[in-house]
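> Attaching a predicted model along with its sequence, questions to come.
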Amino acid sequence: MTEPTLPLVDAAWLADHLDDPRLRIVDATVHLSFDENGAHIASADETYRAEHIPGAVFVDQDAALSRDDTPIRFTPVDSERFAEVLGDAGIGDEDTVVVYDHANGIWATRLWWHLGYEGFDRVKVLDGGLAAWKAAGLSTESGEVRLPAATFTARRRPDRVVSTTEVEAAIDDDGVLLVNALAPEDFARGHIPGSVNVPFASLVQENGTLKDAGALREIFAAAGALDPAVRPVTYCGGGIAATAAAFALLAAGRGDVAIYDGSMTEWTADPSRPLEIPDPRMGGE
C-alpha cells in the first residue's frame, strides 16, 4: 500500500484501504472524566461495541496494556505481555496498523507511542478519529470484530522514555527541554522546574484534526523545542497527552522526542521534588 510520509492518515485514505488484507484498524479509546473527586477512568469496550469503524478491533489500553502492580496508572506492561495482547488482537509483524479514538486523539497517540516503544513502526493515526470518519459521511458498524491470532514481536526501545531520575538531572541540563502538554491552568498550578508549556489542545484544530506542519513548527519554535541543541522530553499528568505532543513534534520535524511516562503523577508522589509555580503578579508563564 502507499504509505504517507507522516504517520497520519485521513478518513479518505483509510476508506480507500479498508479492503487491504494487511491493514489492522484499532479503536484505542479510554474513557477519562473529571469531577470534584478527581479523575475517573473506564473501559470503552461498550462504546466500541455500539459503534466503530468497519473491521476495527478494540484494544483496552488500561486493562490490557497497563501494569496493575504499580500506583502509576498506565505504566506499560512488559514486552512479552504487550506482544501477547497485540497478537491476540490479530496484529502481526507485517501488518499496518491505524489507530483512532472516540475522544480528542490522545488515546490514539498513546497507542501509536506504545507500539513505537515496542519497536513497531508500521502504525498510523487517523486524523480526527471517529468524529472525522463520521463527518466524512462514512459508515460505522456495531458488535465485536475478532481476527485470527497473529505473531507480534516486541523489541523495546528504552530511549523512548526517561525516568524520574533522568528528569531530575534534566532540570539543570541545557541539552534537555521539558515540555508540559497540560492546559495552561494546570501548568500554572505547578510544574517541573524549567518546563515550557505547550498545551496539547493548542496543537489541533477545532474539529480535532492536527494543525498543519507550518503551524506546529511555529508553536514549537516559540517554545524552543525545535532548537537542535536540545532534546525535547514531553510530559503531562499521566503520560497520555504527552504522546500527543510527541506526535505533533514529529510532524514539526523532531523525531528524537522522549516521554516522561510517569509525568506529574510520579513526580508529585514524592513531596520533596520541586515544583515551579509562576507568580501571577509577574504575568508569568
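Ah, there it is.
> can we go C-alpha only for contacts and neighbour counts from here?
Will do.
> what's near enough to touch the closest residue to Arg67 other than its chain neighbours?
Counting by CA to CA, 6 or more residues apart in numbering, Val77 is the residue found nearest to Arg67 once chain neighbours are left out, at 5.0 Å. Val77 sits next to Leu65, Ser66, Arg67 when contact means CA atoms under 8 Å, 6 or more residues apart in numbering.
> this is the other structure I want to compare:
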Amino acid sequence: MSEPKPHTVSPEWLYEQLADEDLVIVDATTHLTMPPDGSVHIEPGLATYLEAHIPGAVYADLFTDFSDHHAAQPFTAAPSERFATAAGAVGIGDGRRVVVYDQSSGIWAARLWWQLRLEGFDDAAVLDGGLPAWTASGYPVSDEQVIPHAATFTSHRRPELLRSTDEVRGALDDPHTLIINALDPATYRGESPSYPRRGHIPGSINIPFGDLVDPSTGRLKPTAELRVVFEKAGALDPDVHPVTYCGGGIAASGLAHALAVAGRSDVAVYDGSLNAWTADESLPLVEGPDPR
C-alpha cells in the first residue's frame, strides 16, 4: 500500500526538492480587501510574484483562470473542463507533484489545494507558512517569471467535497452534518458590516481559520493542537460530515485543509458561502455567539 500524500510540507523539505523535474511549485497569491463601505476589491498577485517568488515557481491566477465567471459569486470553483485547462496551462498535470503557497495567510494556497482535490488530484500539498516561512528559513527568492511547461490534467471530480446552497439548506436539521463557519467571531456573531445581512447559518459552529495559525510564524499550529480543537467541536467524529463555509469559500478551504492535516480529508466546502446564503432573503440567519 502506498503512503498517504502529505497535505502540508515544510520549507526545508521543499528546498531539498527544488531539482525535481516532476515537482510543480505554484504561487497562488491573491489580494482581497474589504473597505468599510462593504465593497470587495480583488487584485491578482502577479505583481508581488514578479517581485519575489520561490525559484522555479509558476504563478496561478485563482480569480481569472480558476473561477467560474458565469457564477453569481466571485471565486466559485470553475467547472472541471475549465479547471483542467487552467491547471494544465501552469504545468499541473498527470504524474506531477504540486506544492502550492501564497504570500500571506495560506488560505489562497489552500484554495487551490482544495480545488485540486475536488478534481481528483491528490499529490498536492501546501507550503506551511508560505513565502514568509521560506524567506525566514534563509532560502533564496527569484524575480524572474517562469514560463510553465504545459501538461495534461485529467479531472475526476469528487462531488462529495462540494456543497451547494440547496444542499446546505437541506442539511440544517441533519444531525450527521456539522456546518462550520471559518470566519472571525465578530463576523460569526453578526457584528461585521461586511454583509448586507448579518449573522451565521443556523446550527453552524465557529472555528476561525485564524485561530489555527501560529501568529509568530504564520504556520499551522501543531497537528496535535489542531486535533484538540477539532475533536472538541466534534469535527473528527466519523459519524458526522463536516461542511465548512466563510464569506466566499476561501477561508473555508483553509479550514478544510487544516482538517485534512488533522486527519479528516473528506470535508466538504460550501463554495457559495455567505455570499450566496445572504443573497437569498428567504434563507435564515442567526446572530449571537457560538452556542457550544
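Structure received. Nothing here was measured: the structure is a model prediction, and the numbers come from that model.
> And the TM-score between these chains?
Once superposed, the chains reach a TM-score of 0.95 (TM-score structural alignment, normalised by the length of structure 1), with 281 aligned residues with a CA RMSD of 1.6 Å.
> circling back: I'd like the contacts of Val77 of structure 1 laid out as a markdown table, including secondary structure, distance to Thr243 of structure 1 and neighbour count.
Listed next are the contacts of Val77 of structure 1 as a markdown table, based on DSSP: H, G, I helix; E, B strand; the rest coil; distance: CA to CA, whole Å; neighbours: other CA atoms under 10 Å:
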| residue | secondary structure | distance to Thr243 of structure 1 | neighbour count |
| --- | --- | --- | --- |
| Leu65 | coil | 15 | 23 |
| Ser66 | strand | 15 | 19 |
| Arg67 | coil | 18 | 17 |
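> Tell me the one of these nearest Phe82 of structure 1?
Leu65 (6.3 Å; CA to CA).
> wait, Val123 of structure 1 sits on Leu115?
Yes. Between Val123 of structure 1 and Leu115 a contact is recorded at 7.5 Å, counting by CA atoms under 8 Å.
> still on that earlier bit, tell me which of the contacts of Val77 of structure 1 persist in structure 2.
Mapping the contacts of Val77 of structure 1 onto structure 2 (both residues aligned by TM-score structural alignment, their matches' CA atoms under 8 Å) leaves Leu65, Ser66, Arg67 still in contact.
> Export those to CSV and append columns for distance to Val196 of structure 1.
Shown next, in CSV, are the kept ones among the contacts of Val77 of structure 1 (distance: CA to CA, whole Å):
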residue, distance to Val196 of structure 1
Leu65, 29
Ser66, 28
Arg67, 29
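> Show me which residues of stretch 211-226 of structure 2 are buried.
Leu212, Val213, Gly218, Arg219, Leu220, Lys221, Leu226 (16 or more other CA atoms under 10 Å).
> quick one: which two of the residues you listed are the most distant?
So, the buried residues of stretch 211-226 of structure 2 by CA to CA: farthest apart are Gly218 and Leu226, at 14.6 Å.
> Now do the strands in the stretch 101-250 of structure 1.
Under the criterion DSSP state E, counting those that start in this stretch, strands of the stretch 101-250 of structure 1 are mapped to 123-126, 176-180, 196-197, 231-235.
> and which of the kept ones among the contacts of Val77 of structure 1 is nearest Leu86 of structure 1?
Checking those one by one against Leu86 of structure 1 (CA to CA), the nearest turns out to be Leu65, at 9.3 Å.
> Look up how far Trp133 of structure 1 lies from the nearest residue to the closest one once chain neighbours are set aside.
Excluding its sequence neighbours, the residue lying closest to Leu65 of structure 1 (CA to CA, 6+ apart) is Val77, at 5.5 Å. As defined by CA to CA, to the nearest Å, Val77 of structure 1 lies at a distance of 30 Å from Trp133 of structure 1.
> What of Pro199 of structure 1?
25 Å.
> now do Ile259 of structure 1
For Ile259 of structure 1 relative to Trp133 of structure 1 (CA to CA), the value is 29 Å.
> repeat for Val204 of structure 1
Val204 of structure 1 is 16 Å from Trp133 of structure 1, by CA to CA.
> Buried ones in stretch 228-244 of structure 1, by neighbour count?
For stretch 228-244 of structure 1, the neighbour count (16+ other CA under 10 Å) marks 230-244 as buried.
> ok, now stretch 254-264 of structure 2?
So stretch 254-264 of structure 2, judged by 16+ other CA under 10 Å, has buried residues Gly254, Leu255, Ala256, His257, Ala258, Leu259, Ala260, Val261, Ala262, Arg264.
> What lines up with the fifth one in structure 1?
This points to Ala258 of structure 2. Aligned by TM-score structural alignment, Ala258 of structure 2 pairs with Ala248 of structure 1.
> So that match sits against Leu216, correct?
Yes. The criterion here is CA under 8 Å, and Ala248 of structure 1 meets it with Leu216 at 6.9 Å.
> Assign Glu12 of structure 2 to helix, strand or coil.
Recorded secondary structure, Glu12 of structure 2: helix (DSSP: H, G, I helix; E, B strand; the rest coil).
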